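[1] The following block contains a protein sequence and its predicted model.
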Amino acid sequence: MAHQRVAIFANSLRLGGAERVAVNLVAGFARFGHEVDLVLVSEHGELLRHVHENVHVIDLDSDRVLRSVLPLRRYLSRHHPDALISIGAHVNLVATWACSSVRPSPTLLLTEHSIIKRMSNNRKATVMQLLAHLCYRVSDSVVAVSEGVLDDLRSDIGYHGDARVIYNPILSEQLLSEAAEPLDHPWFSDDIPVILGAGRLAPEKDFSTLIQAFAELRERREARLVITGSGPQREHLESLISSLGLNRWVDLAGYVENVYQYMSNADVFVLSSLNEGFGMVVAEALACGTPVVSTDCPSGPAEILADGRYGSLVPVASPSAMADAVADMLNDPTDPTLIAQRAQEFSVDRVTEQYNALIAEFE
């Protein structure tokens, strides 16, 4: 693919999975020598400081995603990028509306990161599915971050145009640098193993199962559990921890700016989710060199772990199975060479090469 002007369109750069994808992807394109614009609905967020120095940040200065259609159209008419890659369901819709009235229009790639029907608001999910069905056909291709998301595109959204799976770009120099920073937490400085969970404290992450599994694990051996993240279930989880007599052994650490420090120092990372679009933290843990136990939830973790080759998979909402898997992983961790080998599949350069090849198909 010859050097081109590539635009990545995202909501903002607040901390989140899609936002990290945007930062990593623009860095990848910049390193390949393209002229790169990072077009944001609103130029806000903690990740702004991590944007590659050769990337132009374009602020559409809109207070809502849906109000960014006209500013995005003005950007496209003025700068004429060769390709526009949008990240996430809402910005995908805006990208299709803006591109449909611009000539010449860029190669439009939409990336879908979640399964729309799993939105907590059923009415919103129905509306989003309908809009996606009507609008996604404008794109040149849709990139799904997992096979499960691709299946949803086909079966529930009814999108039958060009689509393929490209995993999220995870392994980066920035991740490795942050993972190597010293961690100031007393539990990681002795020989008692530490289990780590990370994510929003919300029902779909099912940290209750992780805590119950940890209670069973504690009956067999010494261990500690740290869960990073904030969310609406904190009080519920605190009550569960107290009722199980685990206050001395479980730390709900809240929001942490650098979760990779925790991942790289943990003995086992556990994903307890009921569902995921991709399961980004699983790939991040592998990138940090940490053994993984994950629920075999739809969709993503089984793909990332290659059906158990690179980590353990357990049934959803099964504390006993999770406790057994964590105990086994502590006793016999996944080979670090295998973990490093798998992490390379999610490297920024490898993923950017796949996007480059996809854009080249439409030149």
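    That came through, no problem.

[2] rest of the way, CA atoms for contacts and neighbours
    Noted.

[3] Name the SS class of residue 274, please.
    At residue 274 the chain is in coil, as set by DSSP: H, G, I helix; E, B strand; the rest coil.

[4] Show residues contacting stretch 2-21.
    Outside stretch 2-21, the residues that touch it by C-alpha atoms under 8 Å, 6 or more residues apart in numbering are 22, 26, 29, 32-48, 65, 81-88, 91, 95, 113, 168-170, 280.

[5] Give the buried residues for that stretch.
    5-13, 17-21 (16 or more other C-alpha atoms under 10 Å).

[6] do stretch 162-175 as well
    Buried residues in stretch 162-175, defined by neighbour count with 16+ other C-alpha under 10 Å: 163-172, 175.

[7] What is the burial count for residue 64?
    11 (other C-alpha atoms under 10 Å).

[8] If we ignore the residues flanking it in sequence, what's nearest it?
    With C-alpha to C-alpha, 6 or more residues apart in numbering as the criterion, residue 64 has its nearest non-adjacent residue at 7.3 Å, and that residue is residue 41.

[9] where's that neighbour relative to residue 15, distance?
    15 Å (C-alpha to C-alpha, to the nearest Å).

[10] want to compare, so here's the second one:
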Amino acid sequence: MSHTTLPKRIAIVIDSLSGGGAEKVMLTLAKGLQARGHEPHLLVLEPAVEHEVPVDIPLHFCFGANEHNLDSFWRLNGTVAKLKNFLTQLQQNIGRFDLFLSNLHQTNLLMTHTGVSPLYCVVHNSMDEELKRQRKLGPIAWLEMWRAQKALNGQHLIAVSEGVADELRQSTRIMPASVTTIYNPFALAEIRAQAELIPEDLPKGDYLIHVGRFARQKRHDVLFAALKQMQHNLPLILLCSNRKKAQKAITKFGLQQRVIVAGFQQNPFPWIKHARALVLSSDYEGFGNVLLEALALGTPAISTACPHGPTEILTGNLAQWLVPRRDPVALAKKLDQLLDSKPDVTDAEILSKVTLDTIVQQYLALIADE
């Protein structure tokens, strides 16, 4: 019998709980652990919270709102000492953690210096692609990312897709102690229930949807160029928080009549469910959560075949909806083809691999292996 039948106390450590994919994934995991009788604690470096946190999941802020640049070169030692002290105090008050799960670069850098164990760092994105992107932002940005990635050397890592795992194993920059693939968890029944809560501003007719930050990685420019090439003239809805930047790009492409920026939605699921198709035009992803959410709601999805994630989600019959990266013409053709054929996506193979139960068990197995 596995040790994991006893309730486990698990620390999920992350930069903040502002509206990002990694944050949402870890909240889902925390809810799943708690529903199965375990005791997850959210340890958040900075007190920024956009997501709804269930009141019965303990939330601890490690640093104050006025403490910034926690991982800067000149502050690192002091910050680590403070964090170590915080973790010691917390465990004296509530008991020892059976597992620490660290997420995102700043948190990984700090947690790997604290010496706590057992510690697993969750890698949510392509490290090579992120480093390339930082290089474009200048030498300091690149050096900070490089330093955060180097901190993973000798650590136990969890990759959110097989693609990310392969990249970590082949890396010349770091030598991990171990690499385990655990897909992101999805509370499928909850997603489907939330999709029934129709907001008043949901459009009445047919539309396409893109869900994700307005960031270079997501290549909205490729998506907008594809829209102009399409035969169908469906509107596109963007669920993203940076409205100003989005509007500027929409104007540049002359698509003001066709693209609607609906902003960040606490509940994106009705928007996704009622779309004719969800489209992802990214250069890279860690996994591609929104593709999975679309399939769970019966909405067809089209994605660029970026190195990690989408090729593991759109498999079998759904692989025909993958297109080459940075190719607006191919994307336009594929969107037109999908709108003509209305594919049925309800039997997507990936759905059975990412249920909350399955993923919770895989995380608990890390403790059993200790």
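    Ah, there it is. What you see is a predicted model, and the numbers here were worked out from it, not measured in a lab.

[11] coming back round to it: what residues are up against the residue nearest to residue 64 of structure 1?
    9-12, 59-65, 68.

[12] cool, residue 267 of structure 2 as well?
    Here residue 267 of structure 2 is in contact with 194-195 (C-alpha under 8 Å, 6+ apart).

[13] could you list every residue that touches residue 226 of structure 2?
    Contacts of residue 226 of structure 2 by C-alpha under 8 Å, 6+ apart are 328-332.

[14] Quick check: the aligned residue for it in structure 1?
    Using TM-score structural alignment, the equivalent of residue 226 of structure 2 in structure 1 is residue 213.

[15] which parts of whichever strand or helix holds that match are buried?
    According to DSSP states H and E, residue 213 of structure 1 maps onto helix 207-218. Under the neighbour-count criterion of 16+ other C-alpha under 10 Å, helix 207-218 of structure 1 has 207-218 buried.

[16] just stretch 135-155 of structure 2 next, same as before
    Result for stretch 135-155 of structure 2 [16+ other C-alpha under 10 Å]: buried residues 135, 142, 144-146, 148-149, 151-152, 155.

[17] end to end, how far does that stretch reach?
    So stretch 135-155 of structure 2: terminal residues 24 Å apart, C-alpha to C-alpha.

[18] any idea how far that stretch is from the chain center?
    Here the centre of stretch 135-155 of structure 2 is set off from its chain's centre by 20 Å, with C-alpha atoms, centre = their mean, to the nearest Å.

[19] Now for residue 80 of structure 1, how many residues are close by?
    18.

[20] Now it: closest residue in space that isn't a chain neighbour?
    That would be residue 106: by C-alpha to C-alpha, 6+ apart, it lies 7.1 Å from residue 80 of structure 1.

[21] residues near the one you found, how many?
    23.

[22] so what corresponds to it in structure 2?
    Looks like residue 106 of structure 1 aligns to residue 117 there (TM-score structural alignment).

[23] Give me the three-state assignment for that match.
    Classified using three-state DSSP, residue 117 of structure 2 is coil.

[24] again with the one 5 residues further on
    Taking three-state DSSP as the rule, one finds residue 122 of structure 2 in the strand state.

[25] Count the neighbours of it for me.
    Neighbours of residue 122 of structure 2 (other C-alpha under 10 Å): 23.

[26] Next, the contact list for it, please.
    101-104, 157-160.

[27] Just the element for the residue mapped onto residue 112 of structure 2 from structure 1, please.
    Aligned counterpart of residue 112 of structure 2 in structure 1: residue 96 (TM-score structural alignment). For residue 96 of structure 1, the host element (DSSP H and E) is helix 89-99.

[28] Same question for residue 133 of structure 2.
    Going by DSSP H and E, residue 133 of structure 2 is in helix 127-137.

[29] who touches the closest residue to the match of residue 226 of structure 2 other than its chain neighbours in this structure?
    Spatially, and ignoring its direct neighbours in sequence, residue 213 of structure 1 is nearest to residue 319 (4.2 Å; C-alpha to C-alpha, 6+ apart). Taking C-alpha under 8 Å, 6+ apart, we find residue 319 of structure 1 in contact with 209-210, 212-213, 216.

[30] So what does residue 319 of structure 1 match up with in structure 2?
    Aligned partner of residue 319 of structure 1 by TM-score structural alignment: residue 328.

[31] swap in residue 60 of structure 1?
    In structure 2, residue 60 of structure 1 lands on residue 62 (TM-score structural alignment).

[32] is it true that that match touches residue 83?
    Yes: with contact defined as C-alpha atoms under 8 Å, residue 62 of structure 2 counts as touching residue 83 (6.8 Å).

[33] Give the closest residue to the aligned partner of residue 281 of structure 1 in structure 2 in space, chain neighbours not counted.
    Aligned by TM-score structural alignment, residue 281 of structure 1 pairs with residue 290 of structure 2. Once flanking residues are discounted, residue 290 of structure 2 sits nearest to residue 211: 6.8 Å by C-alpha to C-alpha, 6+ apart.

[34] Look up how far residue 182 of structure 2 lies from that neighbour.
    In terms of C-alpha to C-alpha, residue 211 of structure 2 sits 23 Å off from residue 182 of structure 2.
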